[in-house]
Structures are given as C-alpha cells and as structure tokens.
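In: Sharing a model that was predicted from the sequence below.
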Amino acid sequence: MRRLSPRYSVWLLLLTGLAALVLFPRLIDTLKAQEHPSLEPKAGRVLVARPSGVSDTFHETVVLLLEAGEGQRTWGLVLNRVRAPDEQPLPQGVDRWGGPVHPAHRITLTPRPHPPEGARRLLSGLSWYETDQTTQPPADSSLAFAGVSAWGPGQLEQELALGAWWVVEVRAEEVFTPPGNLWAALAARHL
C-alpha cells in the first residue's frame, strides 16, 4: 500500500476539517428538528425569533399570533417589548408595544375567566379584545398593547421556510411572563 505524501495528508486533513465544519451544524439542526417537530402557525401559538433569523425589528421577540391560517390574515402581538421602536415611552394605559404597524391599534389580553363581551378566546385562560385609545384597560393582570405585527399573504410562510422563527405552543400564564425573560425562556427550548 502506498503512503500519501505529507503535503497530500495535510490537504486531506484540511478538506476533511472543512467538510466537518460545513456538515456538522446541518447535522445538529437536523437532530434538533427531529426533537422539536415543526408546528404550523395558528392563533394561540407564538413565534420566537431565531438568532440572526429576522430583521432588527423582530430581534429577540416573541409574537403571540391572534389570527393565522389559510385564508386568514396573519397578525399578532409582540409580547416582550416595553418601549416603542424609537425608545419613546408607551402611551398612557399601554403596557407593551405590540408591533411595528398600526401604532394606534389597541389590543388587550386578559386572563379573566369572564372576559368582556366581544372578547375572543385564544387559549384556555386567555382572551383578547380590541379597544380604542380612550378606553382604559382593566386594572387586573390584563395587558394592553399598542400596535400589531402583521404579515402579508405568504410572507410568514416564506420567513418560516428560511428558518427565521420557531413556532411554539404556550400556556396562558407564559404569555404573562416578564418581558425580559420571555424570549430566553422560549428560545431555550430550541437551543
């Protein structure tokens, strides 16, 4: 059997190392995907922004989907932003910044067992309803949001195909997790 020259051995070793660097992360992603099967986006699930997966607008965000699915508009609320994008304080009576569009739009999430008339049930123990800028949300553990996050037809599906988001099921109480801990807690399920 003929031995390779030291020069060819070094090249072979370098090529093997480069192949491992390229293939190893893909193998890890494949194994993680099997461990956490992909979920379809639907109302009541959250989108967790993957590191470097989405624009700066959604960096380290968690978006609760209020409506999603075929034939429906896809929109929701960023759960973990306590300031507007320009770092300005939120309007009076608003707890969180819900998203980059329609800043005048107001949504309230409530864990109340008997939500107000017109509220839409999202999860067991969680409902949402629209308010206007003059309506004061209840003083209980409800959260009031200004603005929403919305996707055009096919836009979210394209972002999901590019690996920008994890779709995660949550319980109602997780929606009310302090905003500073929410992204890390949900992203840790996939890291």
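Out: Structure received.

In: okay, CA-based contacts and neighbour counts for the rest of this
Out: Fine.

In: what's the burial count for Ala139?
Out: Other residues near Ala139 number 8, with proximity taken as other CA atoms under 10 Å.

In: what's the answer for Lys42, then?
Out: Lys42 has 20 neighbours, counted by other CA under 10 Å.

In: Tell me how far the nearest residue to it once chain neighbours are set aside lies from Leu122.
Out: The spatially closest residue to Lys42, leaving aside those adjacent along the chain, is Ala68, at 4.7 Å (CA to CA, 6 or more residues apart in numbering). Between Ala68 and Leu122 the computed distance is 12 Å (CA to CA, to the nearest Å).

In: Mutual contacts of those two, please.
Out: When contacts are counted by CA atoms under 8 Å, 6 or more residues apart in numbering, Ala68 and Leu122 are jointly contacted by Ala43.

In: got another, please set it beside the one above:
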Amino acid sequence: MQESQTASGATDLTGSMLIAMPGMGDPRFEHAVIYMCAHSDDGAMGLIVNKPSADVSLGALLQQLEIEGSSGLDRKSVYFGGPVEMGRGFVLHGADYRSDLTTLQVDDAFCMTGTLDVLEHIARGDGPSQWLAMLGYAGWGPGQLEQELAQNAWLVCAPDPALVFATPDEQKWGAALKRLGIPALALSAEGGRA
C-alpha cells in the first residue's frame, strides 16, 4: 500500500482495503471488506470482496451475456460489489492480465477491468489467474469517505491478494482485522473519543 495524499491533503486510500466496523448502520456493508480501486478529492470507488450473491452464478451471467464458458464456471460466484450501478459488472483481478480494451492497474498486485472481454477470456481459460466477478460497486462522493472514516465506520489495512482471492468469504472480515492485530470480538459497535 503506497501512502500518498489527495490534492486536498487527505490520505489517498487507492489500493487499500476498508474493513466495516460493527454498528455501521447500513446492512449492505455489514462485515464488508472493500478493495479500494480509486480515491481522490472527486470521491472514491471500491469493490466488496466478501459478499457473494446468492442469486447469480458466473455460469448464469455468462449464459445471459451469450458467452460460452467451461462448466467449472457454473459454481463460481458473482459478488455484490456494492450498491451503486448494480447492473454494471467489474472483475477485480491480479496483475497478470490486461484487457485489450481497458484495465485499471490499481497497484502492483491488483487490477480492475469493467469490460466484457475479461469475462470472455475467463470463459476461454486465458484470463487472469486470480479474479472475482462483481455486479455493482461501492461509491462515495467528495469528502464522504473521509467523513465516514472520521466517524469510525471503517478501518483501513494494506491489501493482500491471498486474503482477497484465496480466503473463504465468511473468513475475510476476521482475517482482515487479524492483519491489523485486532481480534473481531474486541470490536464494539460504539466508537469512542479520547
């Protein structure tokens, strides 16, 4: 995680992970772990990496998009990436793949592609080696994320490809907290001020 600042002097959280604090008040983000793809004075965008959709499988999505794929993809989840633009798809993946159309390289380990060609490559077996397919994203307007951080709604930690791509979804929140040295049971829903 590269520490830098936005033009306004706020810490740039691009390439960081946000961990939802208990008692946030928004059930869509309960126990969420979000990989931050962009953060600037204009706002922020991230993808929730631990909330697989109960309603959509990758096989069903590929079929709907008329993309032929291997049968092994039927069991792969499509994730709830966040509540903004739920009909828009994204693939968060490792840096071993670049789309011919558009791939955002967030840092040395993570990229994001929002075009259909990445799904076509995954279906053919020549896409990224590690990936999560998502519908929707988490978005914040100018200053909104900074306000939520000041209200103790989120903790911030360095990203970890093993946590994002290899840890079971139900264990990602606790594993992210553990990276900060915080046991999940030690967290309170009430923030304090010194």
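Out: It's in. Quantities reported herein were computed from a predicted structural model and do not represent experimental measurements.

In: quick one on the thing from earlier: the residue nearest to Lys42 of structure 1 pairs with which position in structure 2?
Out: Using TM-score structural alignment as the criterion, Ala68 of structure 1 maps onto His39 of structure 2.

In: So which elements touch whatever helix or strand its match lives in?
Out: Taking DSSP states H and E as the criterion, His39 of structure 2 maps to strand 33-40. Packed against strand 33-40 of structure 2, as judged by 3 or more CA pairs under 8 Å, 6 or more residues apart in numbering; DSSP states H and E, are the following elements: strand 17-20, strand 43-48, helix 169-179.

In: Could you rerun that using 7 Å?
Out: Helices and strands in packing contact with strand 33-40 of structure 2 are listed as strand 17-20, strand 43-48; criterion 3 or more CA pairs under 7 Å, 6 or more residues apart in numbering; DSSP states H and E.

In: okay if I get these as TSV plus mean neighbour count?
Out: What follows is these, written out as TSV (neighbours: other CA atoms under 10 Å):
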stretch	mean neighbour count
strand 17-20	24
strand 43-48	24
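
In: Sketch out the helices for structure 2, chain order is fine.
Out: Under the criterion DSSP state H, structure 2 contains helices at 58-64, 116-124, 144-150, 161, 169-179.

In: Of those helices, give the one that comes closest to Phe29 of structure 2.
Out: helix 169-179 (11.2 Å; CA to CA).

In: buried ones in the closest one?
Out: For helix 169-179 of structure 2, a neighbour-count test (16 or more other CA atoms under 10 Å) marks Asp169, Lys172, Trp173, Gly174, Ala175, Ala176, Leu177 as buried.

In: now for the fifth one: what does it line up with in structure 1?
Out: With TM-score structural alignment defining the correspondence, Ala175 of structure 2 maps onto Ala185 in structure 1.

In: Span of stretch 132-142 of structure 1 from start to end?
Out: First residue to last in stretch 132-142 of structure 1 (CA to CA) measures 15 Å.

In: Need the contact partners of it.
Out: Contact partners of stretch 132-142 of structure 1, identified using CA atoms under 7 Å, 6 or more residues apart in numbering, comprise Gly93, Arg106, Thr108, Leu109, Thr110, Pro111, Ala144.

In: between those residues, which is closest to Arg73 of structure 1?
Out: Using CA to CA, the shortest approach to Arg73 of structure 1 within those belongs to Arg106, at 17.3 Å.

In: what residue of structure 2 takes the place of the closest one?
Out: Taking TM-score structural alignment as the criterion, the aligned counterpart of Arg106 of structure 1 in structure 2 is Gly89.

In: Its match reaches Gly114, doesn't it?
Out: Yes - using CA atoms under 7 Å as the test, Gly89 of structure 2 is close enough to Gly114 to be in contact (6.0 Å).

In: so how far is Ala146 of structure 1 from Pro91 of structure 1?
Out: With the distance defined as CA to CA, Pro91 of structure 1 ends up 8 Å from Ala146 of structure 1.

In: Between these two, which is the more surrounded one?
Out: Comparing Pro91 of structure 1 with Ala146 by other CA under 10 Å, the one with more neighbours is Ala146, at 28 against 16.

In: Give the aligned equivalent of that one in structure 2.
Out: Taking TM-score structural alignment, Ala146 of structure 1 has Leu135 as its aligned residue in structure 2.

In: Ok, Lys42 of structure 1 next?
Out: With the correspondence set by TM-score structural alignment, Lys42 of structure 1 lines up against Leu13 in structure 2.

In: what about its match, distance to Arg28 of structure 2?
Out: In this structure, Leu13 of structure 2 and Arg28 of structure 2 are separated by 21 Å, where distance is defined by CA to CA.

In: Same question for Leu47 of structure 2.
Out: Shown here: Leu47 of structure 2 relative to Arg28 of structure 2, a distance of 12 Å by CA to CA.

In: ditto for Val91 of structure 2
Out: Taken as CA to CA, the spacing of Val91 of structure 2 relative to Arg28 of structure 2 amounts to 20 Å.
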